[in-house]
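Novice: My questions are about this predicted structure, shown below with the sequence.
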Amino acid sequence: MTEYRQMLQSGDSRYRRLSATLYDHLIRPVAAEIEALNPQQLAIIATGSLRQFPFETLRDSEKDQFLLQQYPIHYLTRLSSRSLLASPSPSPFLNFPLWTLSLLLGIIGMGATVKHHWKLGGTLLTLALVSTTFLPRFSGGYGVLGFANPKPQDPFNLPGTEAEVDALLRLAPESEIYRHHQATLEVFKRQSSRHRYLHLATHGCFQQLGCCLQETCPDYQPDMKANTLLFADGEYPLADAALLGLQDTQLVALTACQTALQTNLDGDAIMGMAYIWERAGARALMATLWNVDDAATAAVTTEFYRLIMEEGLSKVEALRQAKLSQSHRHPFFWSPLVLIGDPR
């Protein structure tokens, strides 16, 4: 699994062999039962090193298809698993039934039976099947709050992220977009609870010793502290996000480098980060598993928002189709963006 992740991150074309092997270990044992239930999406709960690569890239060698070509895929934390079983909220996005093949962490209900969760090399994988019907397009505004390229100087410059927020403005002219010196912590903390979508196209550091954004860090001083997001006037400690009050927020998108890069050997950081945003009230998090290509990420996120805002698709289906639009390329370009939490 470690070798496979490295191949995805480096653009190594030999990933296909390992991709098929992992599919045979993780998916093929239950593939027939999955097909029989005809789910409209897969929800994955994994531990340890299974959290460190996107299941979307696993390839069925018999069909010559990625798992993503067969199903929309998202991931669940302990908190989002429970929220899916809670009473539906008045939001028009939150009314669909769930049928699950297996549930983890003591969650029981809705006629679910625990059938398939198994260990592989000390890690635990649970697969959930979700059936949903797509809902009509939401008639209200989308209220996107976007931040991009807050420090347009090296080593922090992220010019490609500005294409992401430009596309957001075209899709939703009522969006509030801040870039360069305007993308401040003060604005973020004041405005974040007023919007349904938060798009943070900035650096995030989730390595235990901090992040070096250059080739070398002089005197071993990192450019960013651990577990922070970069704004024009400073770094925002991720732990403070739980205090933002995001009960009306459908999605927090962190699309720049290293936003979901694991900090611990067991890969807990990505779920820990998602858990914090969920505690703040956000329904879901979209983040990246490794350093991303600016142009490819802009293409995926632009199509993602278009499919939500113009076609009325759910978050998970929109991300699937946006990724498939780039799937002719190596998974390095399209697979690192993952959806964690409520897919609706």
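Specialist: Good, I have the coordinates.
Novice: CA atoms for contacts and neighbours, from now on please.
Specialist: Fine.
Novice: ranges for the helices of the stretch 1-150 of the chain?
Specialist: 2-10, 15-26, 28-37, 67-70, 78-83 (DSSP state H, counting those that start in this stretch).
Novice: out of these, which comes closest to residue 244?
Specialist: Closest to residue 244 of the helices of the stretch 1-150 of the chain is helix 78-83 (C-alpha to C-alpha; 17.1 Å).
Novice: returning to what we had before: any chance of a markdown table for the helices of the stretch 1-150 of the chain, columns distance to residue 47 and mean neighbour count?
Specialist: Output for those, formatted as a markdown table (distance: least, C-alpha to C-alpha, whole Å; neighbours: other C-alpha atoms under 10 Å):
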| stretch | distance to residue 47 | mean neighbour count |
| --- | --- | --- |
| helix 2-10 | 14 | 17 |
| helix 15-26 | 13 | 18 |
| helix 28-37 | 19 | 12 |
| helix 67-70 | 19 | 18 |
| helix 78-83 | 11 | 17 |
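Novice: second one coming, line it up with the first:
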Amino acid sequence: GWIQLQLGELSAAEVELRQAVALLDYDGGIHLAVVLGMLADLEIRRGNDEQALAVLDQIGTIHEGVNPASMDHAIALIQRATLLERMGRDPEPAWQRAMGIVGQLPADSALRGEPLVERAHADLRAGRAEAALAGFEAGIASLQQHSPDSLALARGLQGEALARLQLGQLEAAQGAIQKALAIQERDVPQSATLAESLHASARIASARGKLDIARAQSCQASEILDRASLRVGGDSLAQARFRSLYATIYRDCVQAQADAQQPELAFDALERFRARGFRAALEASRFQSRPTLEAIALSHDLEEQATIRANDAALPVELRSEARRQAARISAERAALLARLSEELPAAVANDLASYRSQLPPGEALLSFAAGDRHLLAFLLTHDDLHMASVDIESTALRLEVDGLRQLLIARGAESEWQARAGQFHERLLGPFAAELEALHTLRIAPDGPLHHLPFAALWDAKRQRDLLATHQLIMADGIATATAQDTTPNRRLLAIGISQAPELPAAAATAEPGLRRGLSALPAVKAEIEALAARTGTRRLLDEEATEATVRAALSAADDVHFAVHAVLDPAHDMESALLLHPGTGMPRDDGLLTLREIIAELRIPPGLVVLSACETAQGRNLDGEGPLSFARAFGIAGATTTVASLWPVNDRATAQLMTRFYQFRDQGQAPAAALRQAMLLQAGAASLPESAASDPLRGVGALAPRTRPDSQHHPYYWASFQIWQAR
């Protein structure tokens, strides 16, 4: 299991390690803790942070009871500190305790090297390059003495190279990274570990002015990660989590191609990168038999074993030569397997530019973004051409500007204020393509980074004094591969689900999970919203006590489209436990009234169609870098919905009910979901003022920050620009 883990064969490693845990379960001591530490490492490499932390908690309990001052405990504490840092929590207590244990070791102990290297990596991530370099040098000296040519040494050398890069010591950095690559290419080819070192080498080459080398290495690293992602295993979101850990590597490949004035190669690299984990999860949910994926994984295993034999100096020359021939033969056979996989799981294999263009009819375009550390790249792809532009804005500044516009809109700020901010975004993001946009009526927008939270519909064209929604139909997408025909069939079977009453606690869970329901008010406009939908032909209504989780689950399979008018709550500590609040029913599992992200993704299978989430912040969620928010919209897309309507901020109860009524009126006239939503939003934007009482209407979710202090006109974007339409495939 440990060997498979180092090779990046996470799925195979999990099988071995769980068998080891089963064998050691009787032990309950140090041996079990060591194997659990490998499982925690596996989940950390997958990006499954919550699961990894749970395993580390179990390990900590074992060590505290057996030997709290052991090096095994120190290693587990280092894992914990590194994970807590990634999760945005305080890692220092774990670090201090771990390094306190390490400090008790003799100066020449063989066990000191790896902890010193890991602490140096933490210093490097914190920007303390000089302290990091000193730590790397001490750790490397120990490893060279006790573990020469080991993977642990290679990790130390990689860190040394990056520290020297930050300090401007480019030649020394180059020497260190070459030594690291030599070890990793020999021992762990095609692994994420090798990809990280190739990326480090690319950064050093770029700083030395070797731009062609930097570009080749960045893109080689991203290709290795593509292959490694197929061997991650785990749940349906494992690929998305894994790929999000390496988003910077993918983006640097895109940026390098753009810097080389290769827009087509840059666009291809971006499409290979964007939301591929989510798209793979969507397709895998429908992929019952997985022989091709298993064959590819086995192919990688066999090739790596052959490569190791080919480089084993202890073997006779003829055996090493045969191993090289075997590795080449396996690699060639895998090409046929990948071709078959591209038919079964399209998200696993990137398309070429010609196939992208063929999916775009005249008048439509894909507006695609890549948010790098220093620049924002924008691509406009039409049926006939590809245009690329670079916006000079750092990712941190972009996030602050998006947040600033959102807060102005949520606060229903003055027209002059929000239009000025929205106008800046319009000029930056769309200005480079102004001439091309004149001939377009539909934009499929593939955002990245902070742009996932930007209300594109409200972007303001200062020259023409109109918003983007007034001129273009907008569809949010993961990329051109998600384009699909929209169903315009009238009178589809609609399941309309609403909770107008204040959320209740189930009797069976009165003390178990009150937090998500606490402080949420009734939604009186929901009753009228659901009753209006119930008057449509083919609609089944589930309102209040009727809308138990068990009833909703049973009714989903008979619906073409689904409408939720409920509270939605985000759990910041446990993102997969964020939930749509239904009636609590029996309070038992699967009927406790909390329809969580985890349940939607893992248990629900929605017939292809439309899901409308008439609730707060249903397009928001924990951001997986390069993949986007892990939101309710994403979850229902993975569960089967082809189109999802979701919101970016806490929405007003009465205004939302009016918007949804208009949306379905246009749907009943035969309009596709995107066109119907646009027409409803345009009508809302030109509507008369709300009643005085509407300013104090409840919000559909926790929505704690949305002000309720004055009557307002519905033409303000707060009332309509929150809603977006997503196509999941």
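Specialist: That came in fine, so what should we check first? What you see is a predicted model, and the numbers here were worked out from it, not measured in a lab.
Novice: Next, the TM-score between them, please.
Specialist: Remark: TM-score between the superposed chains equals 0.73 [TM-score structural alignment, normalised by the length of the first structure]; 274 aligned residues with a C-alpha RMSD of 2.5 Å.
Novice: still on that earlier bit, closest one to residue 148 of the first structure among the helices of the stretch 1-150 of the first structure?
Specialist: Among the helices of the stretch 1-150 of the first structure, the nearest to residue 148 of the first structure by C-alpha to C-alpha is helix 2-10 (23.6 Å).
Novice: Onto which residues of the second structure does the closest one map?
Specialist: The alignment of helix 2-10 of the first structure onto the second structure (TM-score structural alignment) spans residues 403-411.
Novice: what number of residues lie near residue 156 of the first structure?
Specialist: 17 (other C-alpha atoms under 10 Å).
Novice: Likewise for residue 318 of the second structure?
Specialist: Per other C-alpha under 10 Å, the neighbour tally for residue 318 of the second structure reads 10.
Novice: Which residue range of the first structure does whatever helix or strand it lives in align onto?
Specialist: Residue 318 of the second structure is part of helix 317-344, with elements assigned from DSSP states H and E. Using TM-score structural alignment, none of the residues of the first structure align to helix 317-344 of the second structure.
Novice: and what of stretch 32-49 of the second structure?
Specialist: Using TM-score structural alignment, stretch 32-49 of the second structure finds no match anywhere in the first structure.
Novice: Residue 639 of the second structure touches residue 599, doesn't it?
Specialist: No: judged on C-alpha atoms under 8 Å, residue 639 of the second structure makes no contact with residue 599 at a distance of 9.7 Å.
Novice: more crowded one of those two?
Specialist: With neighbours defined as other C-alpha under 10 Å, residue 639 of the second structure and residue 599 compare such that residue 639 has more, 25 against 16.
Novice: For that one, give me its contacts.
Specialist: 282, 285, 600-602, 604-606 (C-alpha atoms under 8 Å, 6 or more residues apart in numbering).
Novice: switch to 6 Å and redo it
Specialist: By C-alpha atoms under 6 Å, 6 or more residues apart in numbering, residue 639 of the second structure lies in contact with 601, 604-606.
Novice: before we move on, back to that, how far does the next helix-or-strand element following the helix holding residue 318 of the second structure sit from the chain's center?
Specialist: Per DSSP H and E, the first helix or strand lying C-terminal to helix 317-344 of the second structure is helix 353-358. Here helix 353-358 of the second structure is found 25 Å from its chain centre; the criterion is C-alpha atoms, centre = their mean, to the nearest Å.
Novice: Having no further points to raise, I will conclude here.
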